[in-house]
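J.: I would like to see how this sequence folds:
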Amino acid sequence: MAFLKGQIRKALSGFYYVYAEGETFQTRARGNFRNRKITPLVGDEVIFESDNVTDGYLLEILPRQNELVRPPVANVDQGVIVMSMVEPNFSYNLLDRFLVTLEEKGIEPIIYLTKVDLLTGTEAVSVASVEKIYTQIGYPVIAAKNEDDRQAVQELEQYFPERLTVFMGQSGAGKSTLLNKISPELQLATNEISESLGRGKHTTRHVELLPLYDGLVADTPGFSSIDFLEMTLTELPKRFPEFVEAAPACKFRECMHHKEPGCEVKHQVETGAIAQTRYDNYLQFRLEIENRRPIYKKK
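T.: A predicted model of the protein is given here:
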């Protein structure tokens, strides 16, 4: 038996398809994985043994840099957050949820705005205001005029080489449509927004990593809504890069930027250096974490 190191690119019906040395090997997990409560994930770097490409066994999962639940992928480098400007309407709150979650996982965000051509100018949020807030923090923002905006897609594609990328964002914002544009062979099922529900139907299947533009892209759009199940109150402010930058000037070293006097973050919100929407969302996320029911883990 040859021992090899590779990466799981697809998981389906109990089989793990591992890419190693230019080939794909079909493998199964050893029984002791279940006993040790280890679930191999797409994106995992693994050690496996195999005599041929259809008959291998996973022996060990190497340490992960991160993992996502939806889609179930490990070792993600960047997340493309697809946000619609209209139908569904843009939400600062939802975008900040995605950003905070990616920051917690150490995943670099890219913000991709869709349906820009449908803006009439009467909406509460403009592309310029979104770009101003988030590029100032350091996040890339790409605005696609419409589904066929080739320039926006090309701008996005330049981020793919050497990275593992996942897509996420609002239901109905066009994640599947965008993935199909980037890689027509995907043919992801794209559903119209369900008028009665006002949100997109789930069209996701198993997860597979596809080699695209010298990188890897998960072929399944990820979560479209988020609650902070595991984050603590002390972790939350560390997920806002502009708060982290301002914090050394706060009067108290462990300032939570809430009710403390001499808070530099609150001062910067007053002067407009930090966006009011970001601070308001921070306070709301704090409340959600405070009001979260304790999770009792079975021993």
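J.: Could you use CA atoms for every contact and neighbour count after this?
T.: Will do.
J.: okay, which residue is most central for the chain?
T.: Nearest to the geometric centre of the chain sits Gly79, at 4.1 Å (Cα atoms, centre = their mean).
J.: any idea how far the helix or strand hosting it is from the chain center?
T.: Under the criterion of DSSP states H and E, Gly79 resides in strand 78-84. Relative to the chain's own centre, strand 78-84 is displaced by 7 Å; criterion: Cα atoms, centre = their mean, to the nearest Å.
J.: same deal with stretch 189-202?
T.: 21 Å.
J.: tell me which residues of that stretch are tucked away?
T.: Across stretch 189-202, burial judged by 16 or more other Cα atoms under 10 Å covers 190, 193, 199-200.
J.: and for comparison, fold this next one:
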Amino acid sequence: MLEGIIIKGIGGFYYVKVENKVYECRARGLFRKNKTIPLTGDRVLIRVNEEDNTGYVEQILDRITELKRPPVSNVNQAIIVFAAQKPEPNLWLLDRFLLLASYQELDVIICINKYDLDTDGKADEIYNIYHNAGYKIVKTSCETKQGIDEIKDLLKDKITVFAGPSGVGKSTLLNNIQSNLKLQTGDISHKTSRGKHTTRHVELIELDLGGWVVDTPGFSTLDIDFLNEKELQYYFIEIFDKSNSCRFSGCSHHKEPGCAVKEAVDNGEISKLRYENYLSMLQEIKDIRRY
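T.: Purely as a prediction, here's the structure:
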């Protein structure tokens, strides 16, 4: 058997790259019986028919990580892409992406794309909020080529998922990183100011510089029903760091007295926007648990 990596799956077929060849494979019925679905990014063992370059996936090797949305495995890091403008940045959605990536124990980088459109300083404000919270941030522009080399360095020898809403320029950014990709790019809908979906399936793309990236469909929402109320604070870096100074060990940082997090919000140490997003998610989790 040969060992390879699934680079995409479409309609029950899995395309497995082994060195310089790609084999079109079906999955063994055993996987369906065990309710196991091969994922893009899986390292697999395949049995090959050399006459027509087809084969069967015989075994899925142990996964390092597994994401639900997008469905992909063995990712090392997530680059979460948002636009400075067009579309308008949605920090509530950004915080959900950050939460999901942190929950999966991925290294997280925030990419603020289309930085050349930041004429009113809002993108700089966002940069300061998340830089102060402890996140790594890269400013990029495909027009001016700002930050492209920095992104390339981050991608080298990693498996990276690009996530973020539609229209923020993920595909254009990847095309600038490697010009022969020629990924389809979408315009912004003038009616809704949102991006039009261009990526139709999850695909692993090999980079000439070394490493892989996952180009994924855009998202508008992410479920957090896997969390409980106490766990939520772990995924807000600055809130969790400050929680050690709260009067009560079980503080949820909402209505409790002597809360160091609320004090930090009041004195500007923690972003009010981030804190409000935390409270919104806290209420969402409570509502889910109630039902």
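J.: Tell me how they score on TM after superposing.
T.: With the length set by TM-score structural alignment, normalised by the length of the second structure, the two chains reach a TM-score of 0.89; 289 aligned residues with a Cα RMSD of 2.3 Å.
J.: about what we covered before: return the closest of the buried residues of stretch 189-202 of the first structure with respect to Asp214 of the first structure.
T.: Set against Asp214 of the first structure, the nearest of these by Cα to Cα is Thr190 (25.3 Å).
J.: Tell me which other helices or strands the biggest helix by length in the second structure touches.
T.: What stands out as the longest helix in the second structure, according to DSSP state H, is helix 272-290. Identification of packing neighbours for helix 272-290 of the second structure by 3 or more Cα pairs under 8 Å, 6 or more residues apart in numbering; DSSP states H and E yields helix 91-103.
J.: can you list contacts of the helix it packs on?
T.: 78, 80, 82, 107-108, 163-164, 220-222, 224, 235-236, 273-274, 277 (Cα atoms under 8 Å, 6 or more residues apart in numbering).
J.: hmm, try it at 6 Å
T.: For helix 91-103 of the second structure, contacts defined as Cα atoms under 6 Å, 6 or more residues apart in numbering pick out 235, 277.
J.: Can you tell me the SS state at the corresponding residue of the second structure for Phe243 of the first structure?
T.: Taking TM-score structural alignment, the alignment pairs Phe243 of the first structure with Ile239 from the second structure. Classification of Ile239 of the second structure by DSSP: H, G, I helix; E, B strand; the rest coil places it in helix.
J.: ok, back up a step: please tabulate the buried residues of stretch 189-202 of the first structure in TSV, including the columns distance to Ile137 of the first structure.
T.: Formatted as TSV, those follow (distance: Cα to Cα, whole Å):
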residue	distance to Ile137 of the first structure
Thr190	32
Ile193	31
Arg199	29
Gly200	30
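J.: Now the element after the longest strand that the second structure contains, going C-ward?
T.: In the second structure, with assignment by DSSP state E, the single longest strand is strand 2-10. For strand 2-10 of the second structure, the succeeding helix or strand toward the C-terminus, using DSSP H and E, is strand 13-18.
J.: now the angle from the longest helix of the second structure to helix 91-103?
T.: With axes from the mean of the first three to the mean of the last three Cα atoms, to 10 degrees defining the directions, helix 272-290 of the second structure sits at 70 degrees from helix 91-103.
J.: Just give the closest residue to Leu118 of the first structure, not the sequence neighbours.
T.: Residue nearest to Leu118 of the first structure in three dimensions, not counting chain neighbours: Val86, with 6.7 Å by Cα to Cα, 6 or more residues apart in numbering.
J.: one step back: relative to the first structure, what is the average displacement of the longest helix of the second structure?
T.: Superposing on the first structure and averaging over aligned pairs (mean Cα distance after the TM-score superposition for the first structure), helix 272-290 of the second structure comes out at 1.9 Å.
J.: and that helix, which residues are buried?
T.: Residues 272, 274-275, 277-279, 281-282, 284-285 are the ones in helix 272-290 of the second structure that count as buried (16+ other Cα under 10 Å).
J.: aligned partner of Asp149 of the first structure in the second structure?
T.: Aligned by TM-score structural alignment, Asp149 of the first structure pairs with Thr144 of the second structure.
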